[in-house]
Every structure is written in C-alpha cells, then in structure tokens.
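Colleague: Sequence plus the predicted model coming up.
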Amino acid sequence: MHRHDTYAIGRTLAGVQSFSYRRNLRNSLPGNTIVLHPDEPHDGQAGTDEGFRYRMIYVEPVLIQNVLGGRALPFLEGGVTTDPRLAAATATLLQHVSLPLEPLEQSDALTDLARALAAVAGSPARHSRGDFLAARRAREFLHANCTRVVTLDELEAATGRDRWSLSNDFRMFYGTSPYRYLTMRRLDAVRHMLLAGRSLADAAAAAGFADQSHMTRHFSRTFGLTPGRWLRVARAVRRD
C-alpha cells in the first residue's frame, strides 16, 4: 500500500488491473479510466495470471484547482469509471510519451480533465461572465502566430489574463479551446497548400506542425480522413 499527494489518473490497456482502494478491491478492465484521489492509500497488481498493461499520470491538485477556481476537489468514490466524458478528457494526457504536447495543448488537456472530473463527480457548476476582450485578443494573437508554437506566457502577456481564466473565456465566446482553435487554423493552411501542390512534409512544416506525422494525426482526427485521402477526394470533387 502507498499513497500520493497528487491525483493518479490512468487507463487500463490490457488485462485486468486490480487494486485495493477505500477498503475494497477494485478491478479495471481495458478502456476503463482510473481516478485515485490525492492521499488515498492504494496498491496495484494483476487481476489474472495474464498480467496487465496500463498508463498513468500524476496531476497536482493545484493544477485542477487553477481551473475550478476555489471549488472543492472532485472525488470519484469507486476509483474506476467507464464514463465517456473522462475517457475523452484523458485521451491527450495519456498518449504515449513519444508524442510530446505543445504548451497550449497541455493546458487545454488539463482544463478538459478538471472540467470532466467536476462533472462526473457532480460538483456544482460555477458560472462566469467571462472577458470577451481578452478572448478576442487571444484569437487575434493565435491568428497572427498560428504557424509556430505559442506559449502560455505569450498569451497571458497579449491578453492581460491568466491562462486558466483565458481558457474559460475562449471556450465561452468561441466554442472551443485556444489550442484546438490554433490547430484548426494550421489545418486550414495545410489544406490550402495541398490543393496548391505542396508536399505533405512541406505543408506540415510551413503550417507549424512538428513534422508530417504530427500533422497527419491531427488531420485524421479532425476530418476523419488522412491528408492524402482528403486530397484525392477534394481533387475529384473539383473535377466534377
């Protein structure tokens, strides 16, 4: 048995992941999300002879609190959940370590996680009027700098708003997060360049993606097609 002063949040990838938590034995199956509250004793072992695989991240409560702004820390009683909101909210943070996150991408993912934890735990919502001018300044800054990595410090300096409040502002007034908005502008640029005859690698680099595979992951996730397949369809539509 051991404990952390952080949230331990993970996903079982294969097998049965068993652990003692709050006086009961819990079993997590592939695809389940594990949420262990700070300072709760637990252990961990394989639930069958076949063993198991999992990924886990450790999130400081202060990061969750920065998003929730003074609400009580969310608590999930059972330690294991199949709730699709948490599965979606943890997908980015639980990616393989070979896929590094940009600063804005990590901030967005932490915001998604905190909001999902609060929603699944039934925490009462806190409504904010938001700051439209800050959100608009952020949008203008992202447009002007969409082909490079934008840091959180830069957004704070450009808007005069702290990163967590700004994230809420942006979602309130533009319906998406700053990083997803930035990614869509990059993908718009990629599509225009591909139609103009640029190669996949050139388009990815010019649009600000780390490399072609980075661009392809975002393109396929957003449009449901690989860039090459999308280009063939787009050219066929143009001919028709």
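Modeller: Everything's here; your move.

Colleague: C-alpha only now, for contacts and for neighbours.
Modeller: OK.

Colleague: Can you show me the strands along the protein?
Modeller: 7-15, 17-21, 24-28, 33-36, 45-46, 52-59, 80-81 (DSSP state E).

Colleague: on contacts alone, who are the packing partners of the second one?
Modeller: Read that as strand 17-21. With contacts taken as 3 or more Cα pairs under 8 Å, 6 or more residues apart in numbering; DSSP states H and E, strand 17-21 sits against strand 24-28, strand 45-46, strand 52-59.

Colleague: For those strands, could you give me a markdown table that also reports distance to Ala189 and mean neighbour count?
Modeller: Conversion of these to a markdown table gives the following (distance: least, Cα to Cα, whole Å; neighbours: other Cα atoms under 10 Å):
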| stretch | distance to Ala189 | mean neighbour count |
| --- | --- | --- |
| strand 24-28 | 42 | 17 |
| strand 45-46 | 47 | 14 |
| strand 52-59 | 33 | 16 |
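
Colleague: which residues touch the spatially most central residue of the chain?
Modeller: For the chain, the residue lying nearest the average C-alpha position, counting by Cα atoms, centre = their mean, turns out to be Ala109 (2.9 Å). Contacts for Ala109 (Cα atoms under 8 Å, 6 or more residues apart in numbering) come out as Ala89, Thr90, Thr92, Leu93.

Colleague: Please compare the first structure with the one that follows:
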Amino acid sequence: MPHGLDGEAFQGLGRLCVDAAENCIVPAPRAAGMERIEARFHGNAFDLHRHDTYAIGVTLYGVQRFRYRGQTHQSLAGQIIILHPDELHDGGAGTEDGLRYRMLYLEPSLMLDCLGGGSLPFVGDAVVTDRDLRATLLSALGPLDQELDELFVVDFMTQLMQSLAQHAGQPAKPVAKTAWRAASLARDYLEENVARIVHSDELEAITGLDRYALSRHFRATFSTSPHRFLLMRRLQRARRMIEANEPLAEIAIAAGFSDQSHFNRHFKKAFGVTPGRWSALTRRPSAANV
C-alpha cells in the first residue's frame, strides 16, 4: 500500500477532489507568473507534451511515473519533481492505487526577476529528495484555497531560487554589505501598517531596494523575512486582543487577516494552539468566581 504525506499539512483540503477514485485537476487562485494545482489520477494522465514554464511539485500519495529527457522516472510520496521549460514529458499513476500531487508552474521571467539577472538554474535530477525544499514548496502549495500574499510570494521565490541553485550546483551569491538602514525602514513601515495589506512596491519606494534584494537584506538583518515579520506582528496583536477578551469573530479582520480560517491556521502554526484554546487558557476569572 503506498504511503502519503502527513495529512495534517493539508487538513480540510481533501474535499477539493470530491471522489478520491475520480480523475481531477483543481486550480488555485493565480498569482502573477505562478500557477498552482492539485491533481488526482488513476492510470495515464497526460500524453507527451511540453510547456514554457518550470513545473515543480510534490507527490502527496502514490507513485508518479513519467518520461522526461529520454528516461522514465518515478516520484514517491514526499519527493519533488523538477521539470524544465520546453522539455517533453508525460505523466500518470505508477500503481493501481492512484496518484495525488500538487504542482507549481513558474514563468521563467519571474525567476529571472528574483535572480536579478544571470542564468536560470538547471537541475539535472528530475526527482529529488530534500525536506527543506519540500517545506518551502508546501508553504505555497498547502493553502490552495487561498490567494498568496504578495510579500509571501517574494519570500517564497527567494527561498525557492536558493534551493534550486543549490541543486543545480551553482555557487551561492554572497550578500553584499547588509543594508541595515533600508531593512530598518522597512521594519518600521511594516509595524506602522500591521493591520492592512502592504505591497512590495511600497517597501521598494521607502527603501530604494528592489523587492528581492530587500528580502535578502531584511533576513540578514532580522533573521526573518518582511512577510514573516508582518505576520508575527499581526498574530501578536491578535493575541493581545484575545487576552483582552475581545470577540474571536472580530479579531481576525481587526488584526489584518483575510478571514477566520486564515487567522486560525496561522495562529496554530505559530503558537501550537487554536485562538479558541488560547482564549480559554488566558481567560481571567470573573470577580464573581474569585
């Protein structure tokens, strides 16, 4: 019996394909230069074809078998597939148990913007095993039912390109002298605008750095990305509101989250408990019960 990835990482998303025995493809909300899907198949899925994007994905369940660059490959649950643009390939389930995977299609122009010039990485291995790269991919491929925040995409692309360059055998680019002043300006701006969506061009305007350079310098200065920094400020604000006994239903939007499920997911990931559980743990006894 084939093994699958821990279902906790995809809690609530199994219903995207209603019938597990049915072949289906479910697209996610698009971001500029990026497309995400989940697919489930039994038997052959695609004949030989090619596309003009990178295709990078994670096998979630079963065996994914495909022909690529003159060889037959197979990817097991937890492994990563990396296909380059304009390369013929096909795909389907390698066993009768079927196949489930999530795939990210990236336009080369988006990757070049992130690299700031130079050549695109060529990864010789079509199937790789790398827990860190898998975690990076699943950060974008996990929440398929939600749009990706712009600051998240910048951080995600920065980490993804570093991993791909490593697998391509390209030397890591040294970060120039840290632009700590620009990073500090970005941090202050994020703190002042914690409850609303902050766009990358705003940070570019106040720091003078392009979004990918800022992401690298911000991480070098504060050991986190602009996206993660803003997310944690929102969660801390929400936690203070919970401790002040404000209604949970109103906290998500007030703290800058798009909806309740978005808030709940990030809160539990950051603190290990749901907002409701945090409320119960921190609730002060009323005077009548003292």
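Modeller: Structure received. Since the model is a prediction, treat every value here as computed from it, not as a measurement.

Colleague: His143 of structure 1: which of the strands of structure 1 is closest?
Modeller: With Cα to Cα, the closest approach to His143 of structure 1 among the strands of structure 1 belongs to strand 52-59: 30.7 Å.

Colleague: Check which helices and strands that closest one sits against.
Modeller: Against strand 52-59 of structure 1 (3+ Cα pairs under 8 Å, 6+ apart) you get strand 7-15, strand 17-21.

Colleague: hmm, 7 Å instead?
Modeller: Contacts defined by 3 or more Cα pairs under 7 Å, 6 or more residues apart in numbering; DSSP states H and E place strand 52-59 of structure 1 against strand 7-15.

Colleague: in the strand it packs on, what counts as buried?
Modeller: Neighbour-count burial for strand 7-15 of structure 1, counted by 16 or more other Cα atoms under 10 Å, picks out Tyr7, Ala8, Ile9, Gly10, Arg11, Thr12, Leu13, Gly15.

Colleague: and of the strands of structure 1, who's closest to Arg136 of structure 1?
Modeller: strand 52-59 (30.0 Å).

Colleague: Tell me the counterpart of Gly124 of structure 2 in structure 1.
Modeller: Using TM-score structural alignment, the equivalent of Gly124 of structure 2 in structure 1 is Glu77.

Colleague: Same question for Asn245 of structure 2.
Modeller: Using TM-score structural alignment, Asn245 of structure 2 lines up with Gly197 in structure 1.

Colleague: Its match and Ala14 of structure 1, how far apart?
Modeller: Computed as Cα to Cα, to the nearest Å, the Gly197 of structure 1 to Ala14 of structure 1 distance reads 43 Å.

Colleague: Residues contacting stretch 120-137 of structure 1, please?
Modeller: Pro74, Phe75, Leu76, Ala158, Thr159, Arg161, Leu166, Asp169, Phe170, Phe173 (Cα atoms under 7 Å, 6 or more residues apart in numbering).

Colleague: before we move on, back to that, just tell me what the residue nearest to the centre of structure 1 corresponds to in structure 2.
Modeller: By TM-score structural alignment, Ala109 of structure 1 lines up with Phe156 in structure 2.

Colleague: Tell me who's in contact with Asp113 of structure 2.
Modeller: Contacts of Asp113 of structure 2 (Cα under 7 Å, 6+ apart): none.

Colleague: Return the distance of it relative to Leu83 of structure 2.
Modeller: Using Cα to Cα, one gets 20 Å for the distance from Asp113 of structure 2 to Leu83 of structure 2.

Colleague: Phe66 of structure 2 now?
Modeller: For Phe66 of structure 2 relative to Leu83 of structure 2 (Cα to Cα), the value is 11 Å.

Colleague: which one of the two has more residues nearby?
Modeller: Leu83 (25 against 22; other Cα atoms under 10 Å).

Colleague: my read: that one touches Ile56, true?
Modeller: Yes - here Leu83 of structure 2 reaches Ile56: they are 6.3 Å apart, a contact under Cα atoms under 7 Å.

Colleague: which part of structure 1 lines up with stretch 74-90 of structure 2?
Modeller: Going by TM-score structural alignment: stretch 74-90 of structure 2 matches residues 27-43.
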